[in-house]
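Student: pasting the sequence and the predicted coordinates here, then a few questions.
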Amino acid sequence: MAKTIWRQVRTGPLPGSLNMALDEALLNSVAAGCSHPVLRLYRWDPAAVSLGYFQRGGRVVNLPYCRAEGIDVVRRMTGGRAVLHASEVTYSVIAGVRGSGFSERVLDNYRSISLALQLTLETLGLDATLVSGRSGGPGSETTHSACFTAPSSYELLCEGCKIAGSSQKRQGEVFLQHGSLPVDLDPERLFRALDTLGRISSEEGGRALAQKVGWINRWLDHPVTVEQVEDCLIASFASVFSAELVEQAPTAAEWRDAEELVRQRYGNPAWNLRGIAAAGPAE
C-alpha cells in the first residue's frame, strides 16, 4: 500500500502569539487544498500559558505572576482548559476528515492521534495507558483550571498521572488537533501560573498537582531531550498512519497569514484575555 504524503513542519521555539497564529494559518492552507496533511512540531519562547478558546484570562490565570515571570498568555483557537507550555514537545495535526487515516467522528481522530502519542511514550520506555475519560477526583478544586489535571477522551496516563493534553477544532472538512507532551515540568510553577484563588500555598498546590500530572523525564532513568522526543514522535506518526513525512517549512503565504492573524487576534492582549465578543478593558 502506498504511503500517504504528509508535511513535517518543525518550526522550533516561537512566541505564543505566533505559534497559535501559525497553527491557524496551516489549518487555512489545508482547508483551501493548498497543503498535504501536516504534522507540526514546535516550542515556546518565552514560556506561555495558552487559554482554551472560551476561557477568560483573569479568571483562570494568575496574571501578576505570569507578568513577573515573563510568561506569555495567549488564547487558542481550540477549547479546553489552560496549559503552561515550557519544556515540552508541542504538536499539531491538520488533516481532512476523509482519508489520511482519519474519520468524520471527532473521538475517532482523538483516538488515532493518541495511539501515535502512546507509541512515542512506549518507545521512550514509559508505560502509557490510553483512557476514555474520567471525572475529577479529590483535590480537583485546587487545580480546576489546568488542562493537565483532567484526563478526557482518549488521552494518556503514566503511573496514574496525565501526561498528554490535546484539543481539537473542526473547520469544514478539515480539523486541527494540537497538544503537548511535557519533557520536564515544575508542578509548583504550573500551580502558581494558574492559581487565581490564593487559598493554599504554592508548595501545597504543587504537591497536589504532582499527584495528577506527569512528565516524561519524571520516570526515565536516563533523561531525554526535547529534540529526542520530537524525533521519536515523528517516527511514531509515520508508523501509525503509514505516512511519508516530508520536511517542509511554512510557505511565504502561510507566514503572511500567520503574521496577519497575530495583528488581528493573537498579538492583542484584550482578545487573548477576554475573547473576540468582549468589550472594555482586559481583565
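Tutor: Sure, I can see it.

Student: contacts, neighbours, all on C-alpha from now
Tutor: Fine.

Student: which residues in the stretch 151-283 of the chain form helices?
Tutor: 187-194, 202-210, 226-240, 252-261, 269-274 (DSSP state H, counting those that start in this stretch).

Student: now for the shortest one, which elements pack on it?
Tutor: Same thing as helix 269-274. helix 57-60, strand 72-75 (3 or more C-alpha pairs under 8 Å, 6 or more residues apart in numbering; DSSP states H and E).

Student: so which bits of the longest helix that the chain contains are buried?
Tutor: The helix that spans the most residues within the chain, counting by DSSP state H, is helix 106-124. Going by neighbour count (16 or more other C-alpha atoms under 10 Å), the buried part of helix 106-124 is 106, 109-121, 124.

Student: from the contact counts, what lies against that helix?
Tutor: If contacts are counted by 3+ C-alpha pairs under 8 Å, 6+ apart, helix 106-124 sits against strand 128-131, strand 155-158, helix 226-240.

Student: just give me how far it sits from the chain centre.
Tutor: Taking C-alpha atoms, centre = their mean, to the nearest Å, the mean C-alpha location of helix 106-124 is offset from the chain mean by 14 Å.

Student: let me know the angle separating it from helix 226-240.
Tutor: Using axes from the mean of the first three to the mean of the last three C-alpha atoms, to 10 degrees, the direction of helix 106-124 lies 120 degrees away from that of helix 226-240.

Student: quick one: contacts of helix 106-124?
Tutor: With contacts defined as C-alpha atoms under 8 Å, 6 or more residues apart in numbering, helix 106-124 is touched by 101-103, 127-130, 153-156, 216, 229, 232-233, 236-237, 239-240.

Student: ok so, going back, from the buried residues of helix 106-124, which is closest to residue 42?
Tutor: Nearest to residue 42 out of those is residue 117 (C-alpha to C-alpha; 15.3 Å).

Student: how far away is the closest one from residue 273?
Tutor: As judged by C-alpha to C-alpha, to the nearest Å, residue 117 and residue 273 stand 30 Å apart.

Student: before we move on, what about residue 222?
Tutor: Taking C-alpha to C-alpha as the measure, residue 222 and residue 273 are separated by 39 Å.

Student: put this next to the first one:
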Amino acid sequence: MPKIRSRTFRLVPYEEYDAETNMAVDEALLELHLQGKTPPTLRFYGWTPPAVSFGYAQKVAPETIARIKKAGYDVVRRPTGGRAVLHEGELTYCFIASSKSETIDFSTAQKLALVEQSDFEPDSQLLYESPYEAILESSVARAYRQICNALINGLTELGVETSLGKSTDGSYKNNEDCFQATTQADLQYEGKKLVGSAQLRRRNGVMQHGSIILNQAQDKMAELLGESDKAASSQALKNGEISSDSAEIDDRKIDATPPPRHFNLRDLLANDVDRTAIEEAIGRGFTKAFDCRFAVYDIKDEEWELVESLKAGGERYRLD
C-alpha cells in the first residue's frame, strides 16, 4: 500500500498539564500516528506543577522521590530513556513522525500470538505500522540529527548558534541528572547543554521529546536529587578539610561552587524574547528542515480518551 505523503504537519499549541498527562499525551500522539489518525506532529508544552521526569529504565531511590515531592514537584517516569530532567523554567517540545523501517513482516497470526503474550491491546503497534511517508532515517543517531538540526535552525534564527553534543566517556551514564553531560542527541552552546532530548520508537513510529532550558536555577536540580550535599562533602575531602570518616564539614572553609550546569536560553538572547516567539522560531526551523507547513489544532476529544486510558493503569508513568 502506498504511503501517505503529507507535508502539512500538525502543530499542537502550548498548554500546561500535570506530569502524567504530559507523558500520556506524547505517547497517545505516537500511537495515533501509527494508526494513521494524525500526521507528523510538533507539540509544545509546560508542566503544572513543575516536575522532575526520570528515564524509563532509570533507577530512582525512594528518598529521592520523597525529597522531590516534599519540595512541591511532580515526579514521573518517561516512556523514553535517559536521565532525570527538571521541568521548570524550560519549554518542552515533542516531535512525532515515521521513519524508514527495517522491521520483520509478521503474519497476522504471529502478531496476534505476540499480543496474547504481552500487555498490548489488540490495536497495538504490533499489528500495524504508520501509513505516513517516512521522513526520518531508520538509524537512531541519524534521526536524532535530523530533528536536532530543525531545532538548530530555530535557535539560529533567534541568534543563538548551537551544535550537536559529542559522545561522552561514560559520564552521562554516571550522572542522575540529564544536563550534567552531553550526548550526540543534545544541543550545546560553548560546551554546555541547552537542549536535552530522548526518543521512543514503536515499529516505524518515532517520538522525540526534549527540554529547552529558558531560565532555570543552576543548583535546583542538584538540590532536588540530593547532589548538593554530596558535592560539598566531595570538595571538602578533596581539599583535606575533612577526613573520609568525618561527618562534620566546616562550611566556611569549603568553596564547593560548581561550574555552570547549563546555559539558559534567555541569557543568550539579545532581546527579551517571549515563549511564543521561541516556539514560532523553532516551528520555522522544522519547516525548513522538513519542507513542510503546519496546521494548528488542539488535542481532540477522542484523543483525550486514549490519553485517559494510558493513565488509567496508574503505574505506567507513576513513581511512588
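Tutor: On my side now, so go ahead. Computed from a predicted model, the values in this text were never measured in an experiment.

Student: now, of the contacts of helix 106-124 of the first structure, which are buried?
Tutor: With burial judged by 16+ other C-alpha under 10 Å, the buried subset of those is 101-102, 128-130, 153-156, 216, 229, 232-233, 236-237.

Student: so what's the aligned partner of residue 167 of the second structure in the first structure up against?
Tutor: Aligned counterpart of residue 167 of the second structure in the first structure: residue 133 (TM-score structural alignment). Taking C-alpha under 8 Å, 6+ apart, we find residue 133 of the first structure in contact with 151-155.

Student: which of the residues you listed still touch in the second structure?
Tutor: Here is what carries over to the second structure from those, by both residues aligned by TM-score structural alignment, their matches' C-alpha atoms under 8 Å: 151-153.

Student: keep only those of these that are in strands.
Tutor: When those are checked against strands (DSSP state E), there are no matches.

Student: which one of these is nearest residue 212 of the first structure?
Tutor: Of all those, residue 151 has the smallest distance to residue 212 of the first structure: 9.4 Å, by C-alpha to C-alpha.

Student: any idea how far that closest one is from residue 160 of the first structure?
Tutor: Residue 151 of the first structure sits 10 Å away from residue 160 of the first structure, going by C-alpha to C-alpha.

Student: of the two, who's got more company?
Tutor: Using other C-alpha atoms under 10 Å, the more surrounded residue of residue 151 of the first structure and residue 160 is residue 151, with 25 against 13.

Student: if I look at the counterpart of that one in the second structure, how far off is residue 156 of the second structure?
Tutor: Aligned by TM-score structural alignment, residue 151 of the first structure pairs with residue 182 of the second structure. Distance, residue 182 of the second structure to residue 156 of the second structure, using C-alpha to C-alpha: 19 Å.

Student: and what of residue 7 of the second structure?
Tutor: From residue 7 of the second structure to residue 156 of the second structure the distance is 23 Å (C-alpha to C-alpha).

Student: and if you look at residue 259 of the second structure?
Tutor: With C-alpha to C-alpha as the criterion, residue 259 of the second structure and residue 156 of the second structure are 25 Å apart.

Student: next one: residue 136 of the second structure
Tutor: Going from residue 136 of the second structure to residue 156 of the second structure by C-alpha to C-alpha gives 22 Å.

Student: what do you get for residue 66 of the second structure?
Tutor: Using C-alpha to C-alpha, residue 66 of the second structure is found at 40 Å from residue 156 of the second structure.

Student: for residue 43 of the first structure, the count of nearby residues, please.
Tutor: 24.

Student: surely it touches residue 12?
Tutor: Yes: using C-alpha atoms under 8 Å as the test, residue 43 of the first structure is close enough to residue 12 to be in contact (5.4 Å).

Student: I'd like the distance from stretch 151-166 of the first structure to the chain centre, please.
Tutor: On C-alpha atoms, centre = their mean, the centre of stretch 151-166 of the first structure falls 13 Å from that of its chain.

Student: could you tell me the end-to-end distance of that stretch?
Tutor: End-to-end distance (C-alpha to C-alpha), stretch 151-166 of the first structure: 10 Å.

Student: ok, and the closest non-adjacent residue to residue 91 of the second structure?
Tutor: Excluding the flanking residues, the one nearest residue 91 of the second structure by C-alpha to C-alpha, 6 or more residues apart in numbering is residue 212, at 5.1 Å.

Student: for residue 245 of the first structure, see how far away the residue mapped onto the one you found from the first structure is.
Tutor: Aligned by TM-score structural alignment, residue 212 of the second structure pairs with residue 181 of the first structure. Relative to residue 245 of the first structure, residue 181 of the first structure is positioned 20 Å away (C-alpha to C-alpha).

Student: compare neighbour counts for those two and give me the winner.
Tutor: Neighbours per residue (other C-alpha under 10 Å) separate residue 181 of the first structure from residue 245, with residue 181 holding more: 27 against 20.

Student: so where is stretch 16-31 of the first structure in the second structure?
Tutor: Going by TM-score structural alignment: stretch 16-31 of the first structure matches residues 19-34.

Student: now that stretch, how far from the centre of its chain.
Tutor: Distance of stretch 19-34 of the second structure from its chain centroid, counting by C-alpha atoms, centre = their mean, is 12 Å.

Student: show me what contacts the match of residue 212 of the second structure?
Tutor: Residue 181 of the first structure makes contact with 88-90, 163-165, 215-216, according to C-alpha under 8 Å, 6+ apart.
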